[in-house]
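Novice: Provided below for reference: sequence and predicted model.
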Amino acid sequence: MISRDTERRRPARRPGYAAAAGVFAVGMLGTTLPTPLYGLYRRQIGFSELIVTVVFAVYAVGVITALLVAGDFSDVLGRRPVLLCALALAALSAVCFLCEVGLPLLYAGRVLSGFSAGLLSGTGTAAVLDLAPPERSARAGFAATAANMGGLGLGPLVSGALAEYAPWPLRLPFLVHLLLLLGAAVVVLLLPETVRRAGPRPPLRPQGMKVPPEVRGVFAPCSLAAFAGFSLLGLFTAVAPAFLGQTLGERNLAVVGAVVFSVFCASTCGQLLLGRVGTRTALPLGCLVLVAGLLLVGASLLLASLPVLLVGAVTGGVGQGLAFRAGLTAVSSAAPDAHRGATISAFFVVAYVGISLPVVGVGALAVTLGVRDAGLVFTGCDTLLVAVVGTILWRRPPPPS
C-alpha cells in the first residue's frame, strides 16, 4: 500500500509493466530450481526425506520473515532498490548452491531464496501494476499473477531438463539462473522509478501483521483455503521427486520438473478464471475443485499411476489458483485502507505456513510410514480441511468485492 505522502508516476508510452513482469518471473524461478535435484543431493550428501522437507521449509521461513519485516519497504525506498536487493539475494542463493558441500549451504541458499521471494512478492506485483497504463490495469494484474506462479513453475521445468540432458546437473541450473538474474538487473536499472517522495523519508520499520476486527470473519476461511491450497503446492515442490521415484518408479528429472510445472501452470489458469465466475462463487468452487485434485493425487498413490497424478496436479492447481485469488481479493477488499498492506501480508503469512508446515509433517511421516502412506495421510487431512472450509464459504460467502 502506498503511503499518503507518496506519489506514483507512470511513464507515458513505455511498456514497462511487461518488462517488470519478466524480472518478477526470473526472480521467482530461482526459488523452485532445486526441486528436481533433491534426490541427487540426497545421494551425494546423504540425508533422509525429512531433511529434504526441512531444507524446503526454511525457504518459507525466509519468505515470512521478509514479508513481516520489509513488506512495505518499497513504498519508502522505491521499487527499483528493493527489486535489485531481491535479485542480489537470489544471486547469493544461487552461489550457495554452486558452492554446496553440505547441508549448511543448502539451508543458507534456501533462506536467502526465501528472503528474495518475500521481497519480490509485494514489490514485484506493485511494480507491474504501477507501470501499467490505466486501460491495461486488468491485464497487468494477470501479468503479475502469471509472473509469480509462472516463475515458480518454470524453475523445476528448467532445472529438471538441464539436470537430465545437460552436464553438471547440480551446477548448470544455477549458472543459468545467475545469467538470467544479471539480465533482470539490467532491466530493473532501465525501468523508470514509480515511487517519488513528496517529503522527508519516514523511518523503515517492520510492517508486522495485523487483521482488523472487521476483516476477521472473511479472513479466517479465506486464509484457511489459501493454507490448504499452498500445502498442495508445497507437497509437489518438496516431495514430488520422492513420490515419482519411490512410488511411481519415474526417475527422469525432466518428467519430475514437468509434473511440478503443471501444478503452477494450472494455478495460473485457475486465477484467470476468477473474472468469469466472481469472488463469491470462486471461493467455494475453488475448494471443490481442489478437493477433486487431492482425491486424484491420493488415487494416483494407491494405483501407482503417473497419468492420474498428472490429472490430479492439474485439477488441484486450478482449484488452488481459483480459491487463492478469490480469497486474496475478498480479504483485500474487506480490509480498511489504513491496514490493507498488513492484512494482505498476514494472508500471505498463513499461505506460506501452509506451504511448509504440512510438508515437514509428510517428511516426518515418510521416515516411519514410507512416502506412499505419508502422502495418503496428507491428502486425507488436506481434503478434510478444504471440504470444511468450502462448506463454510458456500453457506456464508464473503461480501461482494
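Specialist: All right, it came through fine.

Novice: can we go C-alpha only for contacts and neighbour counts from here?
Specialist: Fine.

Novice: For the chain, which segments are assigned as strands?
Specialist: Using DSSP state E, the strands of the chain run over 6-8, 195-197.

Novice: Out of those, which one sits most buried?
Specialist: The highest mean neighbour count among the strands of the chain, using mean count of other Cα atoms under 10 Å, belongs to strand 195-197: a mean of 18.

Novice: Against which helices or strands is it packed?
Specialist: The contact analysis (3 or more Cα pairs under 8 Å, 6 or more residues apart in numbering; DSSP states H and E) places strand 195-197 against strand 6-8.

Novice: right, and L296 touches V314 too?
Specialist: No: the criterion here is Cα atoms under 8 Å, and L296 misses it with V314 at 10.0 Å.

Novice: just to revisit the earlier point, I'd like the strands of the chain as JSON lines, with distance to L129 appended.
Specialist: Formatted as JSON lines, these follow (distance: least, Cα to Cα, whole Å):
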{"stretch": "strand 6-8", "distance to L129": "11"}
{"stretch": "strand 195-197", "distance to L129": "12"}
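
Novice: put this beside the first:
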Amino acid sequence: MNDHDAIGPMITQIGARARAAAATLATASAEAKENALNAAADALWDQRATIIAANKQDMAFGAQKGLSPAMMDRLMLDKDRIKGMVDGLRAVAGQTDPVGEVAEEWTQPNGLHIQRVRTPIGVIGVIYESRPNVTADAGALCLKSGNAVILRGGSESFHSSQAIHACLVAGLASAGLPETSIQLIPTRDRAAVTAMLQATDHIDVIVPRGGKGLVGLVQREARVPVFAHLEGICHVYVDGDADLEKAKAVVLNAKTRRTGICGSAETLLVDKAFHDTHGDVLTEALMNAGVEVRADASLKGSVAAQPDDFGKEFLDMIIAAKVVDGVDDAIAHIRQYGSNHTDAIITENDAIAERFFHQLDSAILMRNASTQFADGGEFGMGAEIGIATGKLHARGPVGAVQLTSFKYLVTGDGTVRP
C-alpha cells in the first residue's frame, strides 16, 4: 500500500483491532501467554529457512541503499541469530507473569487494606529500524505483559519482519489468543509512522528503537506518550587503578564485539595516571583490531580527534579517545557528551568506582564489564524492547515488567471517611 490517503484509515483500523485484543489479553491466563510464546518459538525454528530467504531480500535492499557494514550486520539474520530469537522467546515465556503481581500492600489505621497491582498498559506502538529481531523481542514482551502491540519495522527489514511476524501470529492462534494481539504495519510508507504518533485513541505509549533521527522525530511529533530510547553514546573510563589485562579485554570487547548495537563503546577515556604507566597500550590494541581511533593529542591514534567526534554515535569500527585527569574529569566529560545510556569504569579502587556510580546518572553504569552487556537478555529479562534513557516510568532495559502499569485495589468493611 503506497496511497498516503489510505494510511490514516489503515492505522485507525489496526488500532481498533489492537484495542479489542488488549481487552482480551488483560485477563488472559499466564498459561495461554506462555503457550503462545513457546509455539511461536517452535514456528520460528521450523520456518528458519523461510526467514533467512526473506532476510536475503532485505540484505539486497540494504546493499542497494548503501547501508554501512555495521548497519548490514544489524540487519543480517542467520541460523545462530534465529536460534537467539528462539531462545529469547522461550526465556520470556518461562518468566513469572507480571500481570496481577502485588507490588506492594499495606493496611491503613482506618482498616482500609490497599494493594498496588501490576496491570497491562494496553496498546503499545513500537517503531524500529533495521534489526528484524526486534519484531520477535517486542512481540514477546508485549504479549507477556498482557499488552497488544503494533509494530512498525524499518524499511530495510521489511521482508524479515513479515516472516518473523507470521510465526508470532501462528503462536497466538495455537494458544487461542487473538491474532490481532501482535500486528505489523504492512507498508514501508513513512506516513504510517506519523499516523501512529497521532493515534491517541488507539495507542497508549510509543517505543522508538533506532538512531537519533528516528527518536528525535518521534519525540518532536508524538502526541502519544513516548518511552525515550536515545542513542547509545557509551563511554569506557580506564582509571589509574585499572588492571591492565581487564582494561584491554573490556575495551576491545566493548568496541569490537558488535559495533552496530547501542551498547557499543563510542568513547574511550584514559586516566593520565594509567597512561603514564602503560602508555598507548589500549589505543594500539584497538588499532591492531582494525578500529579507527580518533585520539586527542595525548594519545596515539589513527587520526587526530575533532571536537565533534566526542558525543558521536559511530556504530562502526571507530572510537574517540581522550586522556582525562582522574575520575572527576571523566565524569565531567560524560556529563557533557553522554546520552545517559551506558557508561563503564575499569578500576580496582572501590572508592573511585563508588564515586563514578554515585556521580553519574546514566540508565546503566558498569564496573569492570563491557558495555555490550547493556541488553535485557543479559540482564535476565529474556529480551528487551530497548534501553530507555528517560527518567519516567521505565529506565534501562525495558522488559515485560517495565511494560506494565498498576492499579490500586482497596478493601474496607463498611468503612466511611469522617
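Specialist: Cool, the structure landed. These numbers were taken from a predicted model, which means no experiment stands behind them.

Novice: Quick TM-score on the pair, please.
Specialist: Here the TM-score for the pair of chains, by TM-score structural alignment, normalised by the length of the first structure, is 0.26; 171 aligned residues with a Cα RMSD of 6.8 Å.

Novice: about what we covered before: which of L296 and V314 of the first structure has more residues huddled nearby?
Specialist: The neighbour count for L296 of the first structure versus V314, taken as other Cα atoms under 10 Å, is higher for V314 (26 against 22).

Novice: if I look at that one, how far off is R197 of the first structure?
Specialist: 44 Å (Cα to Cα, to the nearest Å).

Novice: Over to G293 of the first structure?
Specialist: Here G293 of the first structure is placed at a distance of 47 Å from R197 of the first structure (Cα to Cα).

Novice: same question, A313 of the first structure
Specialist: Going from A313 of the first structure to R197 of the first structure by Cα to Cα gives 45 Å.

Novice: Same check on L294 of the first structure?
Specialist: Note on L294 of the first structure: its distance to R197 of the first structure, by Cα to Cα, is 48 Å.

Novice: swap in D373 of the first structure?
Specialist: Remark: distance between D373 of the first structure and R197 of the first structure (Cα to Cα) = 56 Å.

Novice: what's around the spatially closest residue to A144 of the first structure that is not a sequence neighbour, how many residues?
Specialist: With sequence-adjacent residues excluded and distances taken as Cα to Cα, 6 or more residues apart in numbering, A144 of the first structure is closest to T125, at 5.4 Å. As a burial measure, T125 of the first structure scores 22 neighbours (other Cα under 10 Å).

Novice: Thought F142 was touching T125 of the first structure, still the case?
Specialist: No: assessed by Cα under 8 Å, T125 of the first structure is found out of contact with F142, at 9.9 Å.

Novice: Burial check on the residue lying closest to P397 of the second structure once chain neighbours are set aside, number of neighbours?
Specialist: Among residues not flanking P397 of the second structure along the chain, I387 sits closest, at 4.4 Å (Cα to Cα, 6+ apart). Applying other Cα under 10 Å, we find 28 residues neighbouring I387 of the second structure.

Novice: In this model G396 seems to touch I387 of the second structure, though I could be wrong.
Specialist: Yes: using Cα under 8 Å, I387 of the second structure is in contact with G396, at 4.7 Å.

Novice: which of the residues in stretch 309-321 of the first structure are buried?
Specialist: Residues of stretch 309-321 of the first structure classed as buried by neighbour count (16 or more other Cα atoms under 10 Å): 309-321.

Novice: Next step: the residues you listed restricted to helices.
Specialist: Those of those mapping onto helices are 309-321, per DSSP state H.

Novice: Show me the strands in the stretch 1-150 of the second structure, by range?
Specialist: Taking DSSP state E, counting those that start in this stretch, the strands of the stretch 1-150 of the second structure run over residues 102-107, 113-120, 123-128, 148-152.
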